[in-house]
Structure formats: C-alpha cells, structure tokens
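[1] what shape does this take:
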Amino acid sequence: MTASMTGFAAHSLNLDHASVNIDLRSVNQRFLELHFRLGDEFRALEPQLRELINQRLARGKVECRIGLTMPPAATLDNGLNPDILERLAHWQADVLQRLPGSAPLSVNDILRWPGAVQTAALSQDALNEAALAGMRAALDELVESRQREGAKLKQHILDRLAAAEAQVAGLAPLLPALAAAQREKLTERLHEALGEAGHERLAQEIVLAAQKADIDEECSRLATHFAEVRRVLNQAGAVGKRLDFLMQELHREANTLGSKSVAVETSRASLELKVLIEQMREQVQNIE
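    This next block holds a predicted model:
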C-alpha cells in the first residue's frame, strides 16, 4: 500500500501509579532519519527502539518522545530520593559560596530534578516492557496514519495521470494529419532552398526532417511510463524513489515532445503535460 512519509501517533500505557507516554511524528526525508527524546528511565532503550522503527519504516524523518507521568498522589507515596537531595544540597552550598547572589533552589526545582522523586514501586523491567509494548502500538498507529495519507496522495497522482494519458491519447488521431502537413511544408521549403537539386537529394532531406519532427516514439514512451507509474503505485513497500525516477523520465519525454512540436496542438499538449507531471512530482516527494 502506498504510504506517505507524514504521520503522527500517540499512545499511553498505564502502570501502577504511572503512565508511559509515547509520541511519534514523521515528515518527509530522503532517507530514514531518527531522533529520540527519551526520559531518563528510557535512555538505555534507544537501540531497541531504533530497531523497532527500522523494521517498520523505510524513509522519513521520525521524532520519538517517551516520557513517564506520575500522579501527585503517587509522587507523595513514593517519597524523595535522599541521595539526590543530599547531592543537590551540596551543589547548592558550593554555588552559593562561589556566587553569593544566586537564588536558592525552590521546592519545585527539586521535585523536577531527574531522579529526585523515587519510583521504587516501578521496576526498570516493568518500565522497559511498557515502553517497548507502547512503541509497537504507536508504530502500528503511525503506519496506519501514513497509509491513510498515502491513499490520498495516490488518488491525487492517479487523477493527474489520467489527465496526462488523455493529453497523449488526444494526439494519436492527429499524428497522420500533422505528419502530412509537415511533409508538405518541408517539401515547399526545400524546393525553395535547393532549387534544381536532384529529386533524390530532396527526398532524403524530407525524410530526415520528417524523422526529427516525428513524435510517435515520444507518445509511445510516455504511454509506457504512465503504465509503469500505475504498476508501481500498486506495489507494496517503499516506492517513492522509483516514482521520482519515473517523474524525471516523463518530464524528459514531455520536453522532447515540445522541442519537436510543429503544431499548436502538440505545443499545447507538451505544456499541459509538464504542468501535470510537476503536480505529480510534488506529491511523489511525500511518498515513502
């Protein structure tokens, strides 16, 4: 299923007297880039968390936040960590001695200090298990979010693709008449330029000039690329880079079509194709 690189997920897992909160956000990025903001209790889990994300996502810039929330009642029951308090008191005395004008620590400052509030009721194993389980659930939500957005992007691309196919299909009935008109113009111009030159030379020049103006090959290649875009959009996994390459190929063929243009119809079709391809390319940049 086509997936966007943009998504969001939030998941909370309740424990005794606490909850583990996980937020995941992802945006566009050429490769997979991971950023973690973890509470002190979860820093050691980063390698495992990174592996879980690598298993589910292929591209995008992902920000992961994991924190522990404890209700006030649980905080009071657990009490304060005497080792941390003693260390803070020592540091504060040292600072005040060196900088007499400094403001002392407030109760709020102390309660917010990492590790100052004891969480002895929660074992580290329980916290780790909750964080990893919560990450798996959050990743499920993030993948679903990216797939929902990807479905919208896919439909947007398919709508533009159908319009581009219609432009090329509209040229097909005109090709014989355009080619005949071009040959007639070339014959007149070459007669004027070559004068009494041999008919064989004249015929050769007409054939060469007609070949340079023939757009049938470009139309065929465009149709082939259109079909490939549809096929890739229906593939599973990360298809963004493949689609980006196809957009480059489509743009190249549309440019060639414009450079060979000998009629208003082909010039107009080339311009419209470039607009549609650029609109598709903008959406492809969001696809994983």
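[2] going forward, measure contacts between C-alpha atoms and count neighbours the same way
    Noted.
[3] after whatever helix or strand Ala133 lives in, which helix or strand is next?
    Element membership for Ala133, per DSSP states H and E: helix 124-171. The helix or strand immediately downstream of helix 124-171 is helix 175-194, counting by DSSP H and E.
[4] how many residues are close by the nearest residue to Thr119 once chain neighbours are set aside?
    Nearest residue to Thr119, sequence neighbours excluded (Cα to Cα, 6 or more residues apart in numbering): Asn78, at 6.0 Å. Asn78: 16 surrounding residues under other Cα atoms under 10 Å.
[5] quick check, Asn78 in contact with Leu122.
    No. The pair Asn78 / Leu122 is not scored as a contact, 9.9 Å apart, by Cα atoms under 8 Å.
[6] can you count the residues close to Lys154?
    21.
[7] one more: Ala18?
    Using other Cα under 10 Å, Ala18 has 19 neighbouring residues.
[8] which non-adjacent residue is nearest it?
    Met70 (4.4 Å).
[9] my read is that that neighbour contacts Ser19, right?
    Yes. Between Met70 and Ser19 there is a contact under Cα under 8 Å: 6.6 Å.
[10] quick one: Ala166 from Ala223, how far?
    10 Å (Cα to Cα, to the nearest Å).
[11] same question for Ala172.
    Taken as Cα to Cα, the span from Ala172 to Ala223 is 11 Å.
[12] another sequence for comparison is provided below:
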Amino acid sequence: MIRSMTAFAGDEAVIENLTVLCELRSVNHRYCDITVKLPERLRFAEAPIRSAIAAKIKRGKVECALNYKKLPQNFNVDLQAVEALLNAARTIESLMSEHRTFSALDILAYPGIQQETGTDNAVLGQGIFDLVDRTLDQMLEVRTREGEQLASLIDERCLKMRELVIAARNRMPEVLSHLREKLKLRIHDLVIEPDFDRLEQELVFLTQKLDVEEELDRLETHVNEVLRSLKAQEPVGRRLDFLMQEMNREANTLGSKSADKEMTGIAIDLKVLIEQMREQIQNIE
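    Below is the predicted model of the structure:
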C-alpha cells in the first residue's frame, strides 16, 4: 500500500472537565522524525503519544500539537475560607482610619476561595491516547488517498517506459544496418579496393560497443520491480528511490551508446519519465 508523507488531520475530545484539541501534520523526510508540542498540563502524555505515532508512521516528519480548554462548570466555593476572609477583613477595617468596601466578586477572585474540580491523570492520559490514535487514523486515510494517486501516476509512467524500451529494441537492428551502409560508403570513397573482411571486423566491434540489450533488459527489470513495489503492503519509498537511481544510470548509458537521433530521443524521454517519477517518489513513505 503506497502512502504519501504529506497530510493533515485534526480532532477534539471532551475528557472530564477539559476539551482537548489534537492536530497532526506530516511532510517529507528521509526517516521518521516526530515532534510533540504540549502545554505543561499535558506534558505527562508525551511518551505514549510518541509511541502511538511511531507504531503507525515509518517515514516522514510528523508534528503533533495538543491544546485544551476548560469546560464551563459550577462554582465550588469554600465557605469556610470566605468566612475566614470576612473575619480578617473586619479586623483589618477596625484598624483602618477610612472605611473601604469590597464586593462579592472581589472575594471570589481571592486565591483559594474557588475550588476547581480535579482531573485524574490516568483518565486524561487514556483519553488523550484515544484522541491521538483516532486523529492518526484520519491522517493515515489522507496519506493513503494521496498515495493511491501517486501510485497511479508512477504506474502510468512505467507503462510509457516499457513502450520506449520496446521502441529501442525494435530500432537497434535498423541503427546497425544504417551504420553498416554508412561505413561501406565511406570506405568506398577512401579506398579503391576495400578490405571487406576488415570491414566486418570493424562492424562486429562497433556492434559490441553499441549493444544496449543489457541496458534495456535492466531497465525492463527495474520497471517490473517498481510495479511490484507499488502493490507491496509495507513502506517502499526508499526502495523506489534506489530503483530510480539505477534506472537513471541505465538511461544515461543508453544515451551514451546512442548512434542516431531516434535512439537519443528515446534515451532523453526515458530520463524525463524517470525524473518525473523520482519527484513523485520523494513524497512516498
């Protein structure tokens, strides 16, 4: 299964008295590089989050960002603290030369008067793990959809490469025949009594020098391996990248052995297709 390395997903969940938001982004990278951004309150969940991502992502730079908002809740007021605060206030006022008033809101704002409901870290941690896992599945769906499109583009170019390899095979006998005629004409122009035995030897030497059968065989083998890799279930991005290097080497050799414009054009077309595939493969996990 081909997957792209570029994707985004976001989700949120209510966990006890918090709304937790999760965003996942992934881009191209040679290896698996995970960055987790958490507020201090959620820092305890970093290790499980990293493990969850690493279990499903094998290649790419992944950034996971979590944040939270507190849900509106009923006020829990420590009435004993309020009474103690009022008694202290009355005592202070009795010592003051000038009377000053304060409101109920002033009292509520005083530290320790309002009591927030605590959050269990075990429950919060499990909720965060479930949220990250769900968001990760959403991101993988995006990576898979884009990967299918990339696989289709690569498959299309592989088929064009096969056509070019066939065209090169069919062209070679004609190339050698033209070369033979050209050499004969040139020797006739230069020599009154040409040595046709020597001519045949030179033709055999040139045929060996210009033989591209091995390069065409390897190109065909690499194309078949690319098509096979596109159907694999494990990540194959690095394998495909290596195959592109090998295919480019064979196309370069084919171009260097080219003996006419048509064979040169085939070699150039092959290199263009390989480069197009290489650019797409840079985005495959």
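[13] for the counterpart of Ala263 of the first structure in the second structure, which non-adjacent residue is closest in space?
    Aligned counterpart of Ala263 of the first structure in the second structure: Asp260 (TM-score structural alignment). Leaving aside its sequence neighbours, Asp260 of the second structure sits nearest to Val175 (Cα to Cα, 6+ apart; 7.0 Å).
[14] now for the alignment partner in the first structure of that neighbour, how many residues are close by?
    Counting by TM-score structural alignment, Val175 of the second structure corresponds to Leu178 in the first structure. Counted by other Cα under 10 Å, the residues lying close to Leu178 of the first structure total 20.
[15] hang on, the earlier thing: could you check the angle the helix holding Ala133 of the first structure makes with helix 175-194?
    60 degrees (axes from the mean of the first three to the mean of the last three Cα atoms, to 10 degrees).
[16] how far away from the center of its chain is helix 124-171 of the first structure?
    9 Å (Cα atoms, centre = their mean, to the nearest Å).
[17] show me what that helix is packed against.
    strand 7-15, strand 18-27, helix 46-56, helix 216-233, helix 264-284 (3 or more Cα pairs under 8 Å, 6 or more residues apart in numbering; DSSP states H and E).
[18] just these: most buried one?
    Highest mean neighbour count among these (mean count of other Cα atoms under 10 Å): strand 18-27, with a mean of 20.
[19] hmm, back to that, and the gap between the match of Val175 of the second structure and Arg37 of the first structure?
    Counting by Cα to Cα - Leu178 of the first structure and Arg37 of the first structure are separated by 63 Å.
[20] how about the nearest residue to Leu38 of the first structure once chain neighbours are set aside, secondary structure?
    Spatial nearest neighbour of Leu38 of the first structure, excluding adjacent residues (Cα to Cα, 6+ apart): Ile66 at 5.0 Å. Three-state call for Ile66 of the first structure (DSSP: H, G, I helix; E, B strand; the rest coil): strand.
[21] and Ser152 of the second structure, what pairs with it in the first structure?
    Checking TM-score structural alignment: Ser152 of the second structure goes with Gln155.
[22] tell me who's in contact with that match.
    Gln155 of the first structure makes no contacts at all, as judged by Cα atoms under 8 Å, 6 or more residues apart in numbering.
[23] what about 10 Å?
    Remark: with contacts taken as Cα atoms under 10 Å, 6 or more residues apart in numbering, Gln155 of the first structure is in contact with Leu161, Leu233.
[24] if I look at it, how far off is Gly7 of the first structure?
    Using Cα to Cα, Gln155 of the first structure is found at 18 Å from Gly7 of the first structure.
[25] still on that earlier bit, what angle do the helix holding Ala133 of the first structure and strand 7-15 make?
    If you take the same axes, to 10 degrees, helix 124-171 of the first structure sits at 160 degrees to strand 7-15.
[26] and the angle from helix 124-171 of the first structure to helix 216-233?
    150 degrees.
[27] just give me the mean distance for helix 124-171 of the first structure relative to the second structure.
    Compared with the second structure after fitting, helix 124-171 of the first structure has a mean deviation of 1.2 Å; criterion: mean Cα distance after the TM-score superposition for the first structure.
[28] shared neighbours of Asn78 and Leu122 of the first structure, which are they?
    Common contacts of Asn78 of the first structure and Leu122 (Cα under 10 Å, 6+ apart): His17.
[29] for the match of Val175 of the second structure, give me its contacts.
    Leu171, Glu184, Ala213, Asp214, Ile215, Ser261, Val262, Ala263, Glu265, Thr266.
[30] could you do Leu13 of the first structure as well?
    Leu13 of the first structure neighbours (Cα under 10 Å, 6+ apart): Ser19, Val20, Asn21, Ile22, Leu68, Leu127, Ala130, Ala131, Ala133, Gly134, Met135, Ala137.
[31] show me the two of the residues you listed that sit farthest apart.
    With Cα to Cα as the measure, no two of those lie farther apart than Leu68 and Ala137, at 16.6 Å.
[32] so Thr35 of the second structure sits in a strand?
    Yes. Counting by three-state DSSP, Thr35 of the second structure is part of a strand.
[33] that one reaches Cys64, doesn't it?
    Yes. With contact defined as Cα atoms under 10 Å, Thr35 of the second structure counts as touching Cys64 (6.2 Å).
[34] which one's more surrounded, those two?
    Neighbours per residue, other Cα under 10 Å: of Thr35 of the second structure and Cys64, the larger number sits with Cys64, 23 against 14.
[35] which residue lines up with that one in the first structure?
    Looks like Cys64 of the second structure aligns to Cys64 there (TM-score structural alignment).
[36] what distance do you get for the match of Ser152 of the second structure to Ile277 of the first structure?
    Gln155 of the first structure is 14 Å from Ile277 of the first structure, by Cα to Cα.
[37] what do you get for Asp216 of the first structure?
    19 Å.
[38] what's the counterpart of Pro235 of the second structure in the first structure?
    Pro235 of the second structure maps onto Ala238 in the first structure, by TM-score structural alignment.
[39] the residue of the first structure most remote from its centre: what secondary structure?
    Largest separation from the mean C-alpha position in the first structure: Glu196, at 63.0 Å (Cα atoms, centre = their mean). Here Glu196 of the first structure is coil, with the state taken from three-state DSSP.
[40] one step back: now name the helix or strand holding the match of Pro235 of the second structure.
    In this structure, Ala238 of the first structure sits in neither a helix nor a strand according to DSSP H and E.
[41] residues contacting it?
    By Cα under 10 Å, 6+ apart, the residues touching Ala238 of the first structure are Met1, Thr2, Ala3, Ser4, Met5, Leu57, Ala58, Arg59, Val232, Ile287, Glu288.
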